[in-house]
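S.K.: sharing a model that was predicted from the sequence below.
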Amino acid sequence: MSKKIAIGSDHAGFAYKTEIIAFLKAEGFEVEDFGPTTEASVDYPDFAHPVSSSVEEGKNELGVLVCGSANGVAITANKHQGIRAAIAWQNEISALARQHNNANIVCIPARFIDIELAKKIVKTFLTTDFEGGRHATRVGKIACS
């Protein structure tokens, strides 16, 4: 069974989001697009919060957020207690975010990496497992509640 993935962006990440959705569907993932639907200027929290809630509530297993720098969507996503959103601009960072931090949303900086690297980062994130062990103890200390 394929993983269910939530995805969203802002206007700066819209083109990448569109390409990443097509890529993920071709790879066999089930993708729920939380918008936006055009490149018109939007406020990233309007899309980062629904993606984060979807992952936090278990409606989707993992999430992908895309904006210009990835900072805005990561900051927004990490306001949710059950979310561990990681900015990844290299493939190795994507893998470590899953392996060591059990990140459940990857944030892509569309203005700083090319689309092929973005797709590679997303695929690595979605197919890498959490290692657990000593990392589980650390991850268990992240939440404030």
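M.R.: Okay, I see it. Numbering: from 1, shown residues only.

S.K.: hey, let's count contacts and neighbours off CA atoms from now on
M.R.: Noted.

S.K.: nearest residue to Gln56 other than its sequence neighbours?
M.R.: No, residue 56 isn't Gln; it's Glu. Spatially, and ignoring its direct neighbours in sequence, Glu56 is nearest to Gly82 (5.3 Å; CA to CA, 6 or more residues apart in numbering).

S.K.: and the one you found, how many neighbours?
M.R.: Other residues near Gly82 come to 16 when the count uses other CA atoms under 10 Å.

S.K.: do the same with Phe125
M.R.: The burial count for Phe125: 28, using other CA under 10 Å.

S.K.: here comes the other one, which I'd like you to weigh against the first:
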Amino acid sequence: MKIAIGNDHAGTEYKLAIVGYLKSKDITVTNYGTDGTDSVDYPDFAHPVAEDVEQGNVDFGIVVCGSGNGANMTANKHQLVRSALCWNKEITTLAREHNDANVLSLPARFIALPQALEMVDTFLNTKFEGGRHERRVEKISCS
């Protein structure tokens, strides 16, 4: 499995922990995020993640910023991206099962680190249900 990850300064601690977790699971990670805490602009890191997802270079993307909103909005500007802002395990499960989300957006300032790692695990291990959800997901794209 291949994952692209991006973060701004608010998400550095979480990104580093997530990268370590993913690598411990033998998952290949492309890191587009900052490794520092100096202020940076989240679109500079969310766009490359979304581009990798859109082009099929990775299986999934993860973006992390303070509220999760800015990175989520940025990722969703890409035609084939379905980024989901998640704040608990249940929402994460539904984002995969019902919406076939391919990017997970995490709000670093509003969730605990162990919760974020649990959500990453849930995101990567939950399958899209298809069925009645298939036609809805197809309608998301404006192409």
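M.R.: Ah, there it is. Bear in mind that the values here come from a model prediction, so they are computed numbers and not experimental data.

S.K.: TM-score of the superposition?
M.R.: The TM-score (TM-score structural alignment, normalised by the length of structure 2) is 0.98; 143 aligned residues with a CA RMSD of 0.7 Å.

S.K.: helix/strand/coil for whatever residue of structure 2 lines up with the residue nearest to Glu56 of structure 1?
M.R.: In structure 2, the residue paired with Gly82 of structure 1 is Leu80, using TM-score structural alignment. Recorded secondary structure, Leu80 of structure 2: coil (DSSP: H, G, I helix; E, B strand; the rest coil).

S.K.: ok, now Gly13 of structure 1?
M.R.: helix.

S.K.: what about the strands in structure 2?
M.R.: 2-7, 28-31, 60-65, 83-85, 103-107 (DSSP state E).

S.K.: isn't the residue nearest to Glu56 of structure 1 up against Ser54?
M.R.: No: look at Gly82 of structure 1 against Ser54 with CA atoms under 8 Å: they stay out of range, at 10.5 Å.

S.K.: mean neighbour count and distance to Ala17 of structure 2 added to the strands of structure 2, as JSON lines?
M.R.: What follows is these, written out as JSON lines (neighbours: other CA atoms under 10 Å; distance: least, CA to CA, whole Å):
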{"stretch": "strand 2-7", "mean neighbour count": "26", "distance to Ala17 of structure 2": "12"}
{"stretch": "strand 28-31", "mean neighbour count": "18", "distance to Ala17 of structure 2": "12"}
{"stretch": "strand 60-65", "mean neighbour count": "30", "distance to Ala17 of structure 2": "12"}
{"stretch": "strand 83-85", "mean neighbour count": "26", "distance to Ala17 of structure 2": "19"}
{"stretch": "strand 103-107", "mean neighbour count": "28", "distance to Ala17 of structure 2": "13"}
